[in-house]
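Peer 1: Dropping a prediction and its sequence here:
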Amino acid sequence: MSTTSNLTLSGKLRRDAGIVGLLFASTTSMIGSGWLFGAYHASKIAGPLSIGSWVLGAVIIMLIALCFAELAALFPRSGALVHMSHASHGEGLGRIWCWLLFLAYVPVPAVEAEAIVTYANNYLPYFIQPGSAGLLSVTGFITCAALLGVTAALNLMVVRWLLNVNSTITWWKILVPVLTIIGLMAASTHWDVTSAAPGTYKLSGMFTALPAAGIVFSYLGFRTAIDLGGETANPHRDIPLAVIGSVLLAAAIYIMLQVAFIWALSPADLAHGWAQLSFKGEMGPFAGLAASLGLGWMATLLYIDAYISPGGTGLMYVTGGSRVLFAAGEMGAGPRMLTRLNGNKVPWAAVLLMWVVGAIFLLPFPAWQKMVSYITSITVLTYGLGPVALLVLRRNLPELHRPFRMWAAPLLAPLAFICSNLVIYWTGFETNTFLFVIVAIGFVLYALYYHVIVRKPVGEFGWNHIGWLLPWFGGIWLLSYLGGIGGGRGVIGFGWDIALVASWSVVVMLLAMRCALAREQTATMMERMNQTS
């Protein structure tokens, strides 16, 4: 597919997004259903150590975000995550990564829609199957699909209007958690609750809570600013500021929310241990806690926010996912139809695909926590390429102007890659098995299509540049099997598992660097992408 035909199909995206719009796009992608449920689930898993879970999660995500802040300034175009993979390891990895990114984006609006109906089920008991631990009923499924349709319809607006709507939502989404923090702390009378039920939680829970309680999931939305890089007039300045600023803002809110939640508990709430924490309104933890403290106004505010916060996050993930699909069509990694724009210069076919496939994703993961585990695992998997691509581009194009330059990249980039793999490992064996089976099926189908149906030359597939994926995915899966999390065999104990995952990550990163494109190939790929921007 030639550059000329690409431009004819796709046209030009509008560059209407400013720094505030990008900052709030990432912020609202992070402050969604995670804050409504995360503190409660984290407390049950890690007790008072859950505060450390949020701090650790912020550190891990900031390491990854710093890698992408440098990369995003080098790829100031919508769907930049797709372009990064092309520049580091060529078209073969670019195609694979494109669809992994799609699988990471498309379930998020679905999980946010499910969070909305989960709250609504407290007073309209039609959406959740009774006694099913959160499984959707037929009515709940239809309602979620309709909510996804609303987010898709809003995404067909001019991007400037869309971001203005999102900015209004984001101000609300910041205000309500801040009021919740202040209200719960003011009403707290048991400041020593952090020492209650000391034998009912473990240090390992602080780590397993990262994926299991939705902590990492809650931080993942920083990349929305990157996805909109082709729609801002000053991407070299705006994207890094929006990425880093949104992580700092979300981290401050999430950590203080966890502190406020724990301090608002009473020793009686923990009579049977942290894992058995329960109170009226459990399906809406903060709202139920506020009601038990006599803060009726706060409970009402939280029930209203239960619609707005997840809805805003779902809205932005449809935006980001559609731009990834647009980039896939632009780079030839997906159907050309994905580059079609409507009169508002929005990729309407990509938005439609996000809606349809998002509704399908309500089926295998019909409960909030189940879907969060999958999203966390596959999203962090896609983030793992960032540190690798950063080091490849530093090696291949050292003279390239970098508007934002990550400090101590030779040390911090490998550390970010290790952290990514640890989060995947902590997700657990069962979730990772499902994840890697999906990846394997997709890869086999793509290879068959490439070699058997379209009969393209074997040499053009890029096997020599993607061979490192097998030891990466296979090694993490094997370690998950041997570990003791989420159905693993328990052969590897806590501490040793962290050391083994870290060691294997270093080996994989060295393999990835050996399999990367040569300097001339990267330069050629960058030139090709500049022609499509």
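Peer 2: Noted; the coordinates are in hand.

Peer 1: okay, CA-based contacts and neighbour counts for the rest of this
Peer 2: Fine.

Peer 1: residue closest to the middle of this structure?
Peer 2: Centroid-nearest residue in the chain, with C-alpha atoms, centre = their mean: L220, separated by 3.5 Å.

Peer 1: ok, it - contacts?
Peer 2: S29, M30, I61, T379 (C-alpha atoms under 8 Å, 6 or more residues apart in numbering).

Peer 1: ditto for S420
Peer 2: So S420 contacts I60, I64, V380, L381, Y383, G384 (C-alpha under 8 Å, 6+ apart).

Peer 1: Okay, and it sits in which element?
Peer 2: For S420, the host element (DSSP states H and E) is helix 409-427.

Peer 1: Grab the nearest non-local neighbour of A242.
Peer 2: Spatial nearest neighbour of A242, excluding adjacent residues (C-alpha to C-alpha, 6 or more residues apart in numbering): L23 at 4.2 Å.

Peer 1: try this one side by side with the last:
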Amino acid sequence: MDLFRKKEINASFEGESHLVKCLTAFDLTFLGIGAIIGAGIFILTGVVAALDAGPAVIFSYVLAGVACVFAALSYAELAASIGGCGSAYGYAYAGFGELIAWIVGWDLLLEYAISVSAVSVGWSGYANDFLMILKINLPKVLLHGPTEGGVFNLLACVIMTILTALLIWGVKSSSRVNNIMVMIKLIVIFLFIVIASREVYPPNWSPFLPFGWDGVIKGASLIFFAYIGFDAVSTAAEEAINPQRDLPIGIIGSLFICTVLYIIVSGLLTGIAHYSTLNVASPISHALLVLGYKTVASFISVGAIAGLTTVMLVLFYGLTRVMLAMSRDGLLPKIFSQTNQYTHTPIRVILLCGVLMASLAAFAPIHVLAELVNVGTLFAFFIVCAGVLYLHYKHPTMHRPFRTPGMPFVPILGMLSCFYLIIHLPLVTLFRFVIWMAIGLVIYFAYGYSNSALAKD
């Protein structure tokens, strides 16, 4: 029994693909920004400033950004060298073999599916607030799932239906919508920067380190998850026009832009409002309302809706591409690897994922499931960093259009950063993750191992 049989290093680029190559470096960068900037910049900054770091939340963003850079550089090298739409799953298949690839792929399915479902619930809250401004009041039983006193979350189902239809229509159309939404939220963020830069009150930054450096580090561990999403860019390898060149640009470029924006916004937010007042649902809107900018505060809500929409769209897209890759490799039923001859999209996968995530968003206790996203993401990052290190020594002459700088220190630091954050997660979260992985192993040995494409070669 060969549990660690491997795919050829460049099999993903050389294999047949019915997906349309239409994404440029600009599109890929905006995919990354779309996935990264969501509720984090509109909510998490205020919460961490108020409870953990104070004005030094700016340092928390710097530390978290540096930790993400280690993983991003590793992703960039593997995306350019190995490719394929399976992201970390495909890299693990080439580097560590089938069993590890299955574990990573199963982990990515959890990460993306729960992320989209959880964000759709947050989106429904912002959308309901916007509808109330328009004097449209929905019954409360249609705004929450059964565990929160409702029947089902109607708005979460609506947005999931829209995104499902959009992804079925085609990746180019999805990319255009994402680019428009990203522009909207960037305009809103720049509007905040312009206004806040004129309203800064320096005494608000004192004391700068009210919770000490321990608070800054704790804040960094929380803020790390505001950067989640850049890895979804690597799932677009087969639809990128020039993946070897453009994927590293998209991954690193989106992370750099978002890091700069996070640092600027966090510094200005704590400059216009005392950090102790920012533990609210929408800290940016709250700070602007206190300063008397009611109209601008309402625009912030629009930016939040746009931000959450792009997060869902990109992660939903990434989920379907990982599932497509696993199906083509035989680890999941082959029926999911078929693409429509007109739209060139995997309609069956998109419909299945859409129905499952809409059901989760409508009925499940998302706040419990969402904790699994953290450990799942860190695990995938850890494997990617380890994969770069392994392939450098196992295949030193492999063609690498992009090379991770600072070898071997960058991937090692990436692995250590991820491991440190994993062991500081709640034990109950780790226990649930182990259960999910156990279920995945049962499926692999019951179906995936014997039906693998490598088993039939």
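Peer 2: Alright, I've got the coordinates. Remember, it's a predicted structure, so these values are computed and weren't measured experimentally.

Peer 1: quick one, the helix or strand just after the helix holding S420 of structure 1 and helix 409-427 angle?
Peer 2: Sequence-wise, the next helix or strand downstream of helix 409-427 of structure 1 (DSSP H and E) is helix 429-448. Helix 429-448 of structure 1 and helix 409-427 are oriented at 110 degrees to each other (axes from the mean of the first three to the mean of the last three C-alpha atoms, to 10 degrees).

Peer 1: The helix holding S420 of structure 1 maps to which residues in structure 2?
Peer 2: Aligned by TM-score structural alignment, helix 409-427 of structure 1 falls on residues 407-425 of structure 2.

Peer 1: buried stuff in the matching stretch?
Peer 2: Residues of stretch 407-425 of structure 2 classed as buried by neighbour count (16 or more other C-alpha atoms under 10 Å): V410, P411, I412, L413, G414, M415, S417, C418, F419, L421, I422.

Peer 1: How about stretch 118-125 of structure 1?
Peer 2: Under the neighbour-count criterion of 16+ other C-alpha under 10 Å, stretch 118-125 of structure 1 has T118, Y119, A120, N121, N122 buried.

Peer 1: Next, format those as a markdown table and append distance to T232 of structure 1 and secondary structure.
Peer 2: Formatted as a markdown table, the buried residues of stretch 118-125 of structure 1 follow (distance: C-alpha to C-alpha, whole Å; DSSP: H, G, I helix; E, B strand; the rest coil):
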| residue | distance to T232 of structure 1 | secondary structure |
| --- | --- | --- |
| T118 | 36 | helix |
| Y119 | 36 | helix |
| A120 | 37 | helix |
| N121 | 40 | coil |
| N122 | 41 | coil |
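
Peer 1: which part of structure 2 lines up with the longest helix along structure 1?
Peer 2: Ranked by residue count under DSSP state H, the longest helix found in structure 1 is helix 296-330. Counting by TM-score structural alignment, helix 296-330 of structure 1 lines up with residues 294-328 of structure 2.

Peer 1: Going by neighbour count, list what's buried in that stretch.
Peer 2: Neighbour-count burial for stretch 294-328 of structure 2 flags 296-297, 299-328 (criterion: 16+ other C-alpha under 10 Å).

Peer 1: Equivalent analysis for stretch 371-387 of structure 1, please.
Peer 2: Result for stretch 371-387 of structure 1 [16+ other C-alpha under 10 Å]: buried residues 371-387.

Peer 1: just to revisit the earlier point, out of the contacts of L220 of structure 1, which are shared with structure 2?
Peer 2: When you map these onto structure 2 and apply both residues aligned by TM-score structural alignment, their matches' C-alpha atoms under 8 Å, the shared contacts are S29, M30, T379.

Peer 1: ok, back up a step: the match of helix 296-330 of structure 1 vs structure 1, average distance?
Peer 2: Comparison of stretch 294-328 of structure 2 with structure 1 after fitting gives an average deviation of 1.0 Å (mean C-alpha distance after the TM-score superposition for structure 1).

Peer 1: For the alignment partner in structure 1 of P55 of structure 2, give its distance to S26 of structure 1.
Peer 2: Aligning on TM-score structural alignment places P55 of structure 2 opposite P48 in structure 1. For P48 of structure 1, the distance to S26 of structure 1 equals 28 Å [C-alpha to C-alpha, to the nearest Å].

Peer 1: The two: which is more packed in?
Peer 2: Remark: of P48 of structure 1 and S26, S26 carries more neighbours, 32 against 24, as counted by other C-alpha atoms under 10 Å.
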